[in-house]
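Asks: Attaching a predicted model along with its sequence, questions to come.
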Amino acid sequence: MTSRERVTRILNHQEADRIAIDLGGRVASMHIEAYNRLKGYLGIREDHGLTWNKLWFQVEDFDERVLNEFDIDFRRVYLRGPSNGGVRFNPDGTITDEWGLTLKKITTSHGPLHEMIGHPLAEASLEDIESYSWPDPTDPARTKGLEEEVKNLYESTDHAIVAGAIGAGPFEVASWLRGSEQYYIDLLTNREFAVRLFEKVVDLYIEFYRVFLNKVGKHIQIIETSDDYGTQRGLLISPQLYKDVFKPQHKGLLNFIKSR
């Protein structure tokens, strides 16, 4: 049974010859420090350079040799970055991404990571949401070579192909743009702003997925998306608040993806 057959059977709730094995992306990955040690153990020296996953989540895009070593069933394709690269390296050593979020590299006991220090909509008004310089999902650079890549994976391998997650989730992005503390305050004292900001981010994500799936849709078996509404200790917001404010837009995004 091939990987693609195995995963397809599992997704259809049918028995397969074994459990499918995943490694990579954001939710089935490992910290970059552990990954580098694993590569060293396997004798792999190359580095993929700075990627979105490495910048934001401290996880790596896995080398094909690592995936083959552990007989991984899945391979991922990602929407590319914008034509300007999507990352600005500032003179003070900080980094600003295409959403306008600024990060500073710090070192912790668990290794290096990028701490968010700049929230571009921290003092914004409702009108500022509409006039803000948002990322352009239709930038041609985002899909350059993508159709050829996914077609090659589909025709030359038997792996299950995943359309990888487009960055962080809409709730995460909305709260980061505003600043998490202020965004939670907005949910109680400035609900209209909080809702509109989330709606705007979801609208952009729908366009990102439209562009992405127009190129890869007929060759993939899985679409990966995520968001983060909790911590190791519990929920960030109440279930009722999620149902009242976020679920309608979240459902709209997922319904759009399923319709493709």
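Replies: Sure thing, it's come through. Numbering: from 1, shown residues only.

Asks: From here on, just use CA atoms for contacts and neighbour counts.
Replies: Fine.

Asks: Quick check: next helix or strand after the helix or strand hosting residue 212?
Replies: Under the criterion of DSSP states H and E, residue 212 resides in helix 191-216. Under the assignment DSSP H and E, the closest C-terminal helix or strand after helix 191-216 is strand 222-223.

Asks: Kindly confirm my reading that residue 40 is in a strand.
Replies: No - read with DSSP: H, G, I helix; E, B strand; the rest coil, residue 40 is helix and lies in no strand.

Asks: Could you check how far it is from residue 167?
Replies: 28 Å (CA to CA, to the nearest Å).

Asks: So if I had to pick from these two, which one is more boxed in?
Replies: Per other CA atoms under 10 Å, whichever of residue 40 and residue 167 has more neighbours is residue 167, with 19 against 12.

Asks: Tell me how many other residues crowd the closest residue to the more buried one other than its chain neighbours.
Replies: What sits nearest to residue 167 in space, not counting adjacent residues and going by CA to CA, 6 or more residues apart in numbering, is residue 52, at 7.3 Å. Neighbourhood size, residue 52 [other CA under 10 Å]: 19.

Asks: Below is an additional structure, to be compared with the one above:
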Amino acid sequence: MKARERVLRALKREKVDRVPLDFWAIPGIQERLCRELSLDEEGLLRYFGVDFRTVEPRYIGPSLEKKNGMQKNVFGVWEKEGFLGYGEAPLEGACTPEDIDAYPFPDPEWFDVTHLREQCEKYKDFALRTAPAWGTWWASFQLSQALRGVERFFVDLLENEALVNRLLDRITEFTLRVNEKVFEATRGYLDIYFLGDDYGSQRGLLISVELWRKYFKPRIKLLCEQAKSYGLWVMFHSCGAIAELIPELSEAGVDIINPLQTRAKGMDFESLSRFKDLVAFHGGIDTQELLPFGSEEEVRQEVRKAISALASSGGAYILASSQELMPDVPVKNVVAMYDEARKIKF
């Protein structure tokens, strides 16, 4: 069975030969895996049996400032290896919606999509999804914190509704316009739109369901509706204990939940299995303790447990690590994860 067929059949809850597999890692460990296994990046994905490939627009806008291993993204926020919020919050002093409008938001024309069709054609046998690049994938919660400052933004949610709505709208409008460029350029090839925001801690949600429903659900729904108008599945990333939001995300149009941080409260496989009629799951093989410190046999046991809980009895599951693989994960455990998953036939 070809990779793309495997993924799409699994998402439709149809019979497949094995669980679909995905891969995500920070560059350091990906380079180490390639080196130790004597493979290039594409060879590594094929060695592990990864069923996905990513496509992303090319940034062609103004030069982005860099210093001390950090870089400003297109919104003017310092980030490091994709993590937001290093340094000052450029909108911390804003008081009104007009102050938000005065801020220099990025131009969607800074993103070139002319190469995407060729990229899609190259990987047409794989499930194709958008990549989280250049600040265009956040649904607005994390980015707003980085722009306003974490404490200031949390106060805003309760005390400055007009400012919050203008900020969230400006971010969402930009994202919709970039998405339109990408979706038009990849029409007929792209399968999955990937976006996200981190709403959970290890113990629970960072804001109440009521506040999330008020501010974020309508905008996520807009992004999902846009993707579905192009026939795409929607995969949503949120770290932490987000079980309370899974039905809400499903109502908004989300089809796949990532990354399944299974050590967070209520996010173990057994607890998540009650939602498998609502959404598909992606991820779940623990990067906090298991992959960095567990034995190969413990990794294999967890793979079997995940597949049994989430891919059986009508569930849809894509196996991957619960976060990006980090430098503390030994190669042998990564190999064990993929090897065990490929052994389990349906």
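Replies: That came through fine. Worth saying up front: this structure is predicted, and the values here are computed from it rather than measured.

Asks: Report the central residue of structure 2.
Replies: residue 237 (3.9 Å; CA atoms, centre = their mean).

Asks: what's the distance between that residue and residue 110 of structure 2?
Replies: Residue 237 of structure 2 sits 25 Å away from residue 110 of structure 2, going by CA to CA.

Asks: go on, residue 23 of structure 2?
Replies: Remark: distance between residue 23 of structure 2 and residue 110 of structure 2 (CA to CA) = 28 Å.

Asks: who has more neighbours, the two?
Replies: Neighbours per residue, other CA under 10 Å: of residue 23 of structure 2 and residue 110, the larger number sits with residue 23, 22 against 15.

Asks: now the strands for the stretch 51-200 of structure 1?
Replies: With strands called from DSSP state E, counting those that start in this stretch, the stretch 51-200 of structure 1 shows them at 74-77, 87-89, 95-97, 102-108, 111-118, 160-163.

Asks: Deepest in the core, which of the ones you listed is it.
Replies: strand 160-163 (a mean of 23; mean count of other CA atoms under 10 Å).

Asks: so where in structure 2 does that strand end up aligned?
Replies: Using TM-score structural alignment, strand 160-163 of structure 1 corresponds to residues 127-130 of structure 2.

Asks: mean per-residue distance, the helix holding residue 212 of structure 1 to structure 2?
Replies: Here the mean offset of helix 191-216 of structure 1 against structure 2 after fitting is 1.0 Å, by mean CA distance after the TM-score superposition for structure 1.

Asks: Report the buried residues of that helix.
Replies: 193-195, 197-202, 204-213, 215-216 (16 or more other CA atoms under 10 Å).

Asks: do the same with stretch 34-49 of structure 1
Replies: Buried residues in stretch 34-49 of structure 1 (16+ other CA under 10 Å): 35-36, 39.

Asks: next one: stretch 292-301 of structure 2
Replies: 292, 296, 298-300.

Asks: in stretch 12-19 of structure 1, what counts as buried?
Replies: Under 16+ other CA under 10 Å, stretch 12-19 of structure 1 has no buried positions.

Asks: Output the residue interval of structure 2 matched by it.
Replies: Using TM-score structural alignment, stretch 12-19 of structure 1 pairs with 12-19 in structure 2.

Asks: just stretch 190-200 of structure 1 next, same as before
Replies: By TM-score structural alignment, stretch 190-200 of structure 1 lines up with residues 160-170 in structure 2.

Asks: So what's the gap between the matching stretch and the chain middle?
Replies: Centroid separation for stretch 160-170 of structure 2 versus its chain: 24 Å, with CA atoms, centre = their mean, to the nearest Å.

Asks: Residues contacting that stretch, please?
Replies: Here stretch 160-170 of structure 2 makes contact (CA atoms under 8 Å, 6 or more residues apart in numbering) with 95-97, 100-101, 105, 140, 144, 156-157, 215, 219.

Asks: same thing with stretch 146-157 of structure 2?
Replies: With CA under 8 Å, 6+ apart, stretch 146-157 of structure 2 has contacts from 77, 84-85, 88-94, 144-145, 163-164, 211.

Asks: and with 7 Å instead?
Replies: With contact meaning CA atoms under 7 Å, 6 or more residues apart in numbering, stretch 146-157 of structure 2 is reached by 77, 84-85, 89-92, 144-145, 164.

Asks: Can I get the strands of the stretch 51-200 of structure 1 in TSV including distance to residue 225 of structure 1?
Replies: Shown next, in TSV, are the strands of the stretch 51-200 of structure 1 (distance: least, CA to CA, whole Å):
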stretch	distance to residue 225 of structure 1
strand 74-77	13
strand 87-89	22
strand 95-97	20
strand 102-108	23
strand 111-118	22
strand 160-163	9
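
Asks: how about the ones you listed, which one is nearest residue 224 of structure 1?
Replies: Of all the strands of the stretch 51-200 of structure 1, strand 160-163 sits nearest to residue 224 of structure 1, with 5.9 Å by CA to CA.

Asks: which residues touch that closest one?
Replies: So strand 160-163 of structure 1 is contacted by 3-4, 7, 73-78, 220-224 (CA under 7 Å, 6+ apart).
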